[in-house]
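[1] Can you look at this prediction? I've put the sequence above it.
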Amino acid sequence: MSKVIRKIVSSGKCPKPLAPYSQAVVADRTVYCSGVIGIELNEPKLVSGGATAQTAKALEHLSNLLQEADSGIDRVVKTTVLLSDMNDYAAVNEEYKKVFSKNFPARTCYAVAKLPLGAAVEIEAIAIAGNVQDNSN
């Protein structure tokens, strides 16, 4: 049986983890990204502007992390979006569609009681590393 490669990924273009977890882990060619929130790069402070701005910043961090893992937004196959308030659903979707503009990944969205630092949104992703051929319509 061949070995599966497991690699811990971190990016200086993403905020440092707020707890004991890795920013991302690559197992074989699958990238598992931990949840990201819309915080400033060098300090654990939420960006101003509420759910809209936090979503944009979280997606920016996610994109940077995926690049570090030899992947990209275009190779995301599944996201999970956590919201502290479902009333932000439409605003989050508007920002999300700016980044995921076609061949949308599978997605789950939950409302949760509370997110780290009082964030409005947290987004995690699973992606493919390396070259991918997309056969979508």
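    Yes, it's here. Numbers count the residues shown, from 1 in each chain.
[2] only C-alpha atoms for contact and neighbour calcs from this point on.
    OK.
[3] Have a look at this protein and report its longest helix.
    helix 50-68 (DSSP state H).
[4] Name the residues of that helix that are buried.
    Buried positions in helix 50-68, judged by neighbour count with 16 or more other Cα atoms under 10 Å: 51-66, 68.
[5] How about the contacts made by residue 60?
    Going by Cα atoms under 8 Å, 6 or more residues apart in numbering, residue 60 touches no other residue.
[6] and here's the other structure:
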Amino acid sequence: MAQRTAVTTEDAPNTDNPYSQGILVDGFLFVSGFGPVDPETMADVDGDIEDQTDRVIANLSAVLAEGGGSLEDVVKVTVYLDDMDDYDAVNEAYANHFGDEPPARVCLEAARLPGDVSVEIDAIAKVE
């Protein structure tokens, strides 16, 4: 059986809900989905969808860093939007973080996201 290690950081939102911010197993870090929540205030960030996407990716980055990785190590993400009309704007913000060889990705519209946020992203990274 593979050894699993929970990854937790104060630099990303942490709730009392029954999930880990990340799980490290066999060199892969599975990062839970995050919305645009400021980890210091636990409030949704103000701003447009690009600002919200930037905060989401900052939350992912914090967990990745705690688990020994970075955005460059991400191999797969799933983007959840409450309105597919935001797709192009989210892509712009997303592209600013993932460079020339972005990870594989799925993007879908969800009827409703936790906390009624507009965007949520989860990630899988290969870390050593």
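    Cool, the structure landed. Note that the coordinates shown come from a computational prediction; the quantities given were computed from them, not determined experimentally.
[7] Disregarding residues adjacent in the polypeptide, which is nearest to residue 95 of structure 2?
    Nearest residue to residue 95 of structure 2, sequence neighbours excluded (Cα to Cα, 6 or more residues apart in numbering): residue 102, at 7.7 Å.
[8] Aligned to the one you found, what sits in structure 1?
    Using TM-score structural alignment, the equivalent of residue 102 of structure 2 in structure 1 is residue 104.
[9] And for residue 38 of structure 2?
    Match for residue 38 of structure 2 (TM-score structural alignment): residue 40.
[10] Residue 17 of structure 2 now?
    So residue 17 of structure 2 corresponds to residue 19, using TM-score structural alignment.
[11] can you tell me how far that match sits from residue 49 of structure 1?
    Distance, residue 19 of structure 1 to residue 49 of structure 1, by Cα to Cα, to the nearest Å: 25 Å.
[12] and what of residue 75 of structure 1?
    28 Å.
[13] What lies in contact with the host helix or strand of residue 32 of structure 2?
    In this assignment (DSSP states H and E), residue 32 of structure 2 forms part of strand 28-34. Residues external to strand 28-34 of structure 2 that are found in contact with it (Cα under 8 Å, 6+ apart): 13, 19-24, 56, 59-60, 63-64, 67, 120-127.
[14] Which members of these occur in helices, if any?
    56, 59, 60, 63, 64.
[15] What lines up with the first one in structure 1?
    Alignment of residue 56 of structure 2 against structure 1 is given by TM-score structural alignment, with residue 58 as its counterpart.
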